[in-house]
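> Dropping the sequence and predicted coords here.
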Amino acid sequence: MSPLPATVPAIVRTRIRAAVRRRPASGPVAPGDRGLVLRLMSLMLQYPDAELVTARPAVAAAVAALPASPTAAELAAFADWFTGQDPDALARHYVDMFDLRRKSSLYLTYYLHGDTRRRGMALLTLAQRYRAAGWDTDGGELPDHLPVVLEFAALTGPGAGEAPLRQHRRGLQLIHRALSDAESPYRHVLAALLTLLPPPTEADDKAVAELAAQGPPNEDVGLDPYAGELFAPPGTFVPPAPAPPTTVEGHR
């Protein structure tokens, strides 16, 4: 993997390598501040284990060094909270927001496909996209886990690298909405990410409102297809069991 900017310490580089590995002869790394911003978002949305807790001052310093922008302002608001939290309280908050709540899960294909067989195909397609770019996930996370998607975007570039983020914009909007409703400081990270994507359309806003009210589709075996609709029709959603806790190195 190409080296990360000097503002991110070696202990954080190790965390990124644990999320996604890049094979030799892969595509170019995204240049400039945009790549660093995406890497920082990836780190901020990982489980705050001992490594990341230790690296918080360096992460905050990298955010403070960013040029002024709405994106940087959102990340600075998060970093102020992130660096001042007790580690145990921070871990509990992370689990509450991302492991125990369906509407703020970090697994992006869930919002588009729910617990259906189409989600399995979407995960396979995303993994194939990574391999086509010269990437392999290490098996520690599903390919649609947002920190992994962000790191792929950072190192592959704003075109093909950010395509999965654009594809799942509505899911990202829902995560931001859920985090805002919960008054979680993690909402700032999602707000920062949304500033990098094209503005939402009226159709996006309507679909997110429907998704928030109805939930993603459940398994549709034996049901009529949704005829190309992004979400299930009213009344078909059965809430799935809570997602299992996020698994990263040092967190089980």
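Yep, that arrived. It should be emphasised that the depicted structure is a prediction, and the values quoted were computed from it without experimental measurement.
> hey, let's count contacts and neighbours off CA atoms from now on
OK.
> Pull out the buried residues from stretch 46-63.
By neighbour count on 16 or more other Cα atoms under 10 Å, the buried set for stretch 46-63 is 46-49, 52-53, 55-60, 62-63.
> hold the first one in mind and look at this next one:
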Amino acid sequence: MAANPAYQWLSALLCYPQADLIAALPEFQAALDEWPALSAQRSELQALLDYLHSHDLIELQENYVATFDRNRSHALYLFEHVHGEDRDRGSAMVDLLQEYQRHGFTLGNDELPDYLPALLEFLAHIDTAHAQKLLGDAVHVIEHIRVKLAKNHSPYAAVLAAAVALSPVTPQPLIEPPVRDMDEAMETFGPDVSGIEPLLKPAIDTIQFYPKSDFQAACKGASA
């Protein structure tokens, strides 16, 4: 039983649509009707459930791929929006993976730790206070993706809006990361143990969902 089922609910809705998701739509509807935590986003989430209910599975899958896999501005990999191709992304991945491991949470072989549905699933099974802290760290990136989805009138924006609403932290504007040439980075720093990413920096104490310098700049801009 999930400690924080709302996170698990949102995680499932953000995953690639499969037949079992469609079969479970009545359960999602019941949860939306009953959970006060989601009441502020009720109309938008209802529109997403209606969308999933009214389209063929193949069409849903094609739209999902077009939305998230073929449009990098909508990518559900959080660190892509923070670090781009910079080598700090690999360090942040390691930090987050270690956070999962400390709580006995295991990712599938084909999953990356910064995949938003994976993070939400993790938050569903840990202490509520710690889940709120991690969500507060990530909320700036989640809101950044939500804005992009909303501009393209995607019904999935409702899921990210609900995640933002559950956070105790008000999101700040996200500064777009610089694009680093990965071949150049490999030549400069050498490969990591996997041979895929450039050599990682030593792990830091906090997970880099949001660079401190960028956060401070955004805060100054918001208060000016």
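Sure thing, it's come through. Remember, predicted model here, so these are calculated numbers, not experimental data.
> if we can go back for a sec, next step: the buried residues of stretch 46-63 of structure 1 restricted to helices.
52-53, 56-60, 62-63 (DSSP state H).
> can you put the residues you listed in JSON lines and add distance to V12 of structure 1?
Putting these into JSON lines (distance: Cα to Cα, whole Å) gives the following:
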{"residue": "L52", "distance to V12 of structure 1": "7"}
{"residue": "V53", "distance to V12 of structure 1": "10"}
{"residue": "R56", "distance to V12 of structure 1": "9"}
{"residue": "P57", "distance to V12 of structure 1": "11"}
{"residue": "A58", "distance to V12 of structure 1": "9"}
{"residue": "V59", "distance to V12 of structure 1": "9"}
{"residue": "A60", "distance to V12 of structure 1": "12"}
{"residue": "A62", "distance to V12 of structure 1": "12"}
{"residue": "V63", "distance to V12 of structure 1": "14"}
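> The biggest helix by length in structure 2 vs structure 1, average distance?
Using DSSP H, we find that the single longest helix of structure 2 is helix 128-151. Here helix 128-151 of structure 2, set against structure 1 after superposition, deviates by a mean of 1.7 Å using mean Cα distance after the TM-score superposition for structure 1.
> show me what contacts the residue nearest the centre of structure 1?
Nearest to the geometric centre of structure 1 sits L146, at 2.1 Å (Cα atoms, centre = their mean). Contacts for L146 of structure 1 (Cα atoms under 8 Å, 6 or more residues apart in numbering) come out as 42, 45, 106-108.
> cool, L112 of structure 2 as well?
Per Cα under 8 Å, 6+ apart, neighbours of L112 of structure 2: 77, 93.
> Let me know the secondary structure of the one in structure 1 that sits across from it in the alignment.
Under the alignment (TM-score structural alignment), L112 of structure 2 pairs with L142 of structure 1. Judged by DSSP: H, G, I helix; E, B strand; the rest coil, the three-state class of L142 of structure 1 is coil.
> I'd say C219 of structure 2 and Q172 touch.
Yes. Using Cα atoms under 8 Å, C219 of structure 2 is in contact with Q172, at 7.0 Å.
> Comparing the two, which shows the higher neighbour count?
Q172 (20 against 13; other Cα atoms under 10 Å).
> these two touch, right, the more buried one and A138?
No. When contacts are counted by Cα under 8 Å, Q172 of structure 2 is not listed as touching A138 (10.6 Å).
> all helices for structure 2, in order.
With DSSP H as the criterion, structure 2 has helices spanning 5-14, 19-23, 25-34, 42-54, 57-64, 78-83, 88-102, 116-124, 128-151, 157-166, 182-189, 212-223.
> Can you check which part of structure 1 the second one sits on?
The reference is to helix 19-23 of structure 2. The alignment of helix 19-23 of structure 2 onto structure 1 (TM-score structural alignment) spans residues 50-54.
> what sits up against that stretch?
Outside stretch 50-54 of structure 1, the residues that touch it by Cα under 8 Å, 6+ apart are 11-12, 15, 43, 87.
> rerun at 7 Å
Stretch 50-54 of structure 1 is contacted by residues 11-12, 87 when judged by Cα atoms under 7 Å, 6 or more residues apart in numbering.
> Mind putting those into TSV with neighbour count and distance to H93 of structure 1?
Formatted as TSV, these follow (neighbours: other Cα atoms under 10 Å; distance: Cα to Cα, whole Å):
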residue	neighbour count	distance to H93 of structure 1
I11	12	23
V12	21	21
P87	17	10
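> What is the nearest of these to A133 of structure 1?
V12 (23.2 Å; Cα to Cα).
> ok, now which ones touch that closest one?
With Cα under 7 Å, 6+ apart, V12 of structure 1 has these contacts: 52, 55.
> And the one 5 residues further on, by the same measure?
With contacts taken as Cα under 7 Å, 6+ apart, R17 of structure 1 has no neighbouring residues.
> what range in structure 2 does the helix or strand harbouring it sit on?
Per DSSP states H and E, R17 of structure 1 falls inside helix 10-19. The counterpart of helix 10-19 of structure 1 in structure 2, using TM-score structural alignment, is absent.
> And the helix or strand following that helix, what's buried?
Per DSSP H and E, the first helix or strand lying C-terminal to helix 10-19 of structure 1 is strand 20-22. Residues of strand 20-22 of structure 1 classed as buried: 20-22 (neighbour count, 16+ other Cα under 10 Å).
> which one in structure 1 is aligned with S73 of structure 2?
Under the alignment by TM-score structural alignment, S73 of structure 2 pairs with K103 in structure 1.
> how deep is its match tucked in, by neighbour count?
There are 22 residues near K103 of structure 1, going by other Cα under 10 Å.
> Have a look at how far, on average, the match of helix 19-23 of structure 2 is from structure 2.
Using mean Cα distance after the TM-score superposition for structure 1, the mean distance for stretch 50-54 of structure 1 is 2.2 Å.
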